[in-house]
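[1] Provide a 3D model corresponding to the input given below.
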Amino acid sequence: MNTKRIIILDTETTGINKINLPHINHRIIEIGAVEIINRRFTGNNFHVYIQPDRQIESEALKVHGITNNFLKDKPFFKDIVDKFLKYIKNSILVIHNAPFDVGFINQELKILNQNIQKIDTLCSIVDTLKIARKLFPGKKNTLDALCTRYKINKSHRNLHSAIVDAYLLGKLYLLMTGGQESMCFDGIVNNQKISQTFKKFIRPDNISLKILYAKKQEIDLHIKYLKHMQNKNLCLWKYFFL
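    Sure thing, here's the model as predicted:
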């Protein structure tokens, strides 16, 4: 059983820099994250609005609807950074178009000037946009487009919201990576010890099994029977094994 913490993360910002890297001269105003363990939402979420100490651009306002007036009494990034880093520590961060959000978070950490490591050195990063492009090459792979493709209800998503989008992305991630994650038994735990539930089904290492080989007479009779079935067009596997 894979008990690794997966954190689905999204951010909203004051805008994007269209000339340089998107995060240059802009700030994060919302962080939303949801936790998944064993491919299930745990309900252990992280959500915060952040005072950016700068004006939100009109184009960004149209996307998320978050105003400077709404944020005026919200904490600064420096006030929530410890709680945020503790929440994501040693997890796998799943982000759609990861370079965008990672760039913004790393910039916020750099502004603090506290020698905090970059987010991509503290956590493993999985970019669902890369996954989507491999699954659907040449198609539109925005969050909206993927939700429509996978028939995920997004009727409540009138505007972008970091916490809502993180939850939707979590659903998409589970669907895009669906199937068995590991070939290990669920009963295998630390140091490959096997739980009592499975011990009776698995041969102990100190017991050897006796191998019984078919005798020539038995093999001849088997081949004769297969040829008999072949004559009746009932023996498809004969062509593979004889």
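[2] CA atoms for contacts and neighbours, from now on please.
    Noted.
[3] so for stretch 170-178, what gets flagged as buried?
    Burial within stretch 170-178, assessed by neighbour count using 16 or more other CA atoms under 10 Å, is assigned to Gly170, Lys171, Leu172, Tyr173.
[4] do the same with stretch 67-76
    For stretch 67-76, a neighbour-count test (16+ other CA under 10 Å) marks Thr67, Asn68, Leu71, Lys74, Phe76 as buried.
[5] distance to Asp10 added to the residues you listed, as TSV?
    TSV is the format used below for the buried residues of stretch 67-76 (distance: CA to CA, whole Å):
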residue	distance to Asp10
Thr67	18
Asn68	20
Leu71	18
Lys74	18
Phe76	18
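[6] those helices in this protein, which residues are they?
    For the chain, the helices defined by DSSP state H occupy 58-64, 68-71, 77-88, 98-112, 119-122, 128-135, 143-149, 162-176, 196-199, 216-231, 238-241.
[7] what sits up against the fourth one?
    Defining contact as CA atoms under 8 Å, 6 or more residues apart in numbering, one finds that helix 98-112 is touched by 10-11, 22-23, 26-28, 77-78, 95, 116-120, 125-129.
[8] follow-up on the earlier one: which of the helices of the chain sits most buried?
    helix 162-176 (a mean of 20; mean count of other CA atoms under 10 Å).
[9] got a list of contacts for it?
    Residues lying outside helix 162-176 but in contact with it, judged by CA under 8 Å, 6+ apart, are 8-12, 30-34, 36, 39, 47, 95-96, 128, 131-132, 143, 146-147, 150, 152, 154, 157.
[10] returning to what we had before: make a markdown table out of the helices of the chain and add distance to Lys4.
    Written out in a markdown table, the entries for the helices of the chain read as follows (distance: least, CA to CA, whole Å):
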| stretch | distance to Lys4 |
| --- | --- |
| helix 58-64 | 31 |
| helix 68-71 | 34 |
| helix 77-88 | 12 |
| helix 98-112 | 20 |
| helix 119-122 | 15 |
| helix 128-135 | 18 |
| helix 143-149 | 24 |
| helix 162-176 | 14 |
| helix 196-199 | 22 |
| helix 216-231 | 51 |
| helix 238-241 | 44 |
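[11] second input sequence below; structure requested for side-by-side comparison:
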Amino acid sequence: MQRESPSGERYFHLRWKRARRNKFPVSSYRLESGEKTDMEFPLTSGNLQGGDHDSDCAMVYFDLETTGLGNSAEICQIGAYYAEKDFSRYVCPKRDFDSGAAETTGFYKKDGILYLRGERVQTVPIFEAWLHFLEFLESASRSVVLVIHNRPFDSRFLLRDLLTFELIDNFRRLCIGMIDTLPLCREIFPERKQVGKRYKLQELVGDILGKEHASGSHNAVVDVRNLEKLLKQANVELEILKKHYLPLSKLEYSYFKRKKENFLKYKLPNLPRDITKKIIVADEISYEDLVRAYAEGRETGVKLLLPDEKKIRKPRVSKKQSAVEDITDSLTGLKISS
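    Now for the predicted structure:
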């Protein structure tokens, strides 16, 4: 029987405290070749021509299709490509597709059945889809770097689901980082911006590989195959790849910071954004810490909670009276007992 995962406020703070205890962004992965850290850039040869850069690392092209762009959107397809092998799993989402997403991707749902461009597709539960994806990564028999066009979008849903289903440790053993090809393409094709062309994958593929390749875009399997062809044709140099690589631990750290910012915005909507960001940088301060300090000492308690400016060169949270007042004002309307 699958163990129930903690959720909501308690879930977030458990993950954040664990991240702090493990002192992200440093983490290690034991591979067959020995012990490495995911802070290392794993690719070692000069370009993409001819396949993988190095026998110690597999570059897996990855893409998701979703019901929309917002945080509440759900995944409807997971796609990947590596060494002439495709991976694809369709998932029937619980929520309906946004009109824009349905028009762009061709996916829609009717009577609990998922359709793609008018044809019914075979679906699996989302948990099962992620298990199959992890098995696909494991089949590479070496550490994996995911190559993604617009990584912040896809990695947000990937990390959200893997954390929710408690599969993140399995993923950490397989994947050491990600490369974002959106800023990479902006760098290697600067002339597009000069003539007003965009860097969407479908448009890049149509202009560089030919219109016939772009016809099936917004199907995750087609997109990952096209992305691999695009990078091979561009003959991308190692140093450019390195600039757009992030280790998994940094991605997780950024994800937790964003979750904490959103959580504080939800709990304290009147708290100014600059104060919120400074609280996030001082990542030992949680919402519970703020509430406890306010309950015990009101404005004085909040002031004492913030780091001592005299002990650090660049204060992570300003102790100016205005900042303290902003935090205190945000907490004033809450039902807090001292």
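[12] so which of the contacts of helix 162-176 of structure 1 sit within strands?
    8-12, 30-34, 36, 47, 95 (DSSP state E).
[13] can you redo those as CSV with neighbour count?
    Formatted as CSV, those follow (neighbours: other CA atoms under 10 Å):
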residue, neighbour count
Ile8, 29
Leu9, 28
Asp10, 29
Thr11, 25
Glu12, 24
Glu30, 23
Ile31, 22
Gly32, 22
Ala33, 29
Val34, 25
Ile36, 21
His47, 17
Ile95, 25
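[14] what is the corresponding segment of structure 1 for stretch 29-42 of structure 2?
    Counterpart in structure 1 of stretch 29-42 of structure 2, with TM-score structural alignment as the criterion, is absent.
[15] could you do stretch 145-163 of structure 2 as well?
    Under the criterion TM-score structural alignment, stretch 145-163 of structure 2 matches residues 92-110.
[16] what sits closest to Lys154 of structure 1 if chain neighbours are left out?
    Cys147 (7.1 Å; CA to CA, 6 or more residues apart in numbering).
[17] was I right about that neighbour contacting Ser155?
    No - with contact defined as CA atoms under 8 Å, Cys147 of structure 1 does not count as touching Ser155 (10.4 Å).
[18] in space, what's closest to the counterpart of Ser215 of structure 2 in structure 1 - neighbours in sequence excluded?
    Alignment of Ser215 of structure 2 against structure 1 is given by TM-score structural alignment, with Arg157 as its counterpart. Leaving aside its sequence neighbours, Arg157 of structure 1 sits nearest to Val164 (CA to CA, 6+ apart; 7.4 Å).
[19] measure that neighbour to Tyr239 of structure 1 for me?
    57 Å (CA to CA, to the nearest Å).
[20] what do you get for Lys62 of structure 1?
    Relative to Tyr239 of structure 1, Lys62 of structure 1 is positioned 67 Å away (CA to CA).
[21] how far away is Phe241 of structure 1 from Tyr150 of structure 1?
    Look at Phe241 of structure 1 and Tyr150 of structure 1: by CA to CA, they are 43 Å apart.
[22] same question, Asp53 of structure 1
    Separation of Asp53 of structure 1 from Tyr150 of structure 1 (CA to CA): 38 Å.
[23] over in structure 1, tell me which residue corresponds to Gln184 of structure 2.
    In this structure residue 184 of structure 2 is Leu, not Gln. Residue correspondence to structure 1 (TM-score structural alignment): Leu184 of structure 2 is matched to Ile131.
[24] how near is the nearest residue to its match once chain neighbours are set aside to Ile92 of structure 1?
    Distances taken as CA to CA, 6+ apart place Met176 nearest to Ile131 of structure 1, at 7.6 Å, with adjacent residues excluded. Using CA to CA, Met176 of structure 1 is found at 16 Å from Ile92 of structure 1.
[25] got it, and Leu61 of structure 1?
    As judged by CA to CA, Leu61 of structure 1 and Ile92 of structure 1 stand 30 Å apart.
[26] then Ala98 of structure 1?
    Separation of Ala98 of structure 1 from Ile92 of structure 1 (CA to CA) stands at 12 Å.
[27] find residues that contact each of the two.
    Here Ala98 of structure 1 and Ile92 share the contacting residues Ile125, Val126, scored by CA under 8 Å, 6+ apart.
[28] just checking, His64 of structure 1 touches His160?
    Yes - His64 of structure 1 sits in contact with His160 when judged by CA under 8 Å, with a separation of 4.5 Å.
[29] intersection of neighbour lists for those two?
    Common neighbours of His64 of structure 1 and His160 (CA under 8 Å, 6+ apart) are Glu12.
[30] tell me the residue in structure 2 aligned with Ile28 of structure 1.
    Across the alignment, which pairs residues by TM-score structural alignment, Ile28 of structure 1 is matched by Ile75 of structure 2.
[31] mind listing what the residue nearest to its match when sequence neighbours are not counted touches?
    When the adjacent residues along the chain are set aside, Ile75 of structure 2 lies closest to Thr66, with 4.3 Å between them (CA to CA, 6+ apart). With contacts taken as CA under 8 Å, 6+ apart, Thr66 of structure 2 has the following neighbours: Ala73, Glu74, Ile75, Cys76, Gln77, Ala101.
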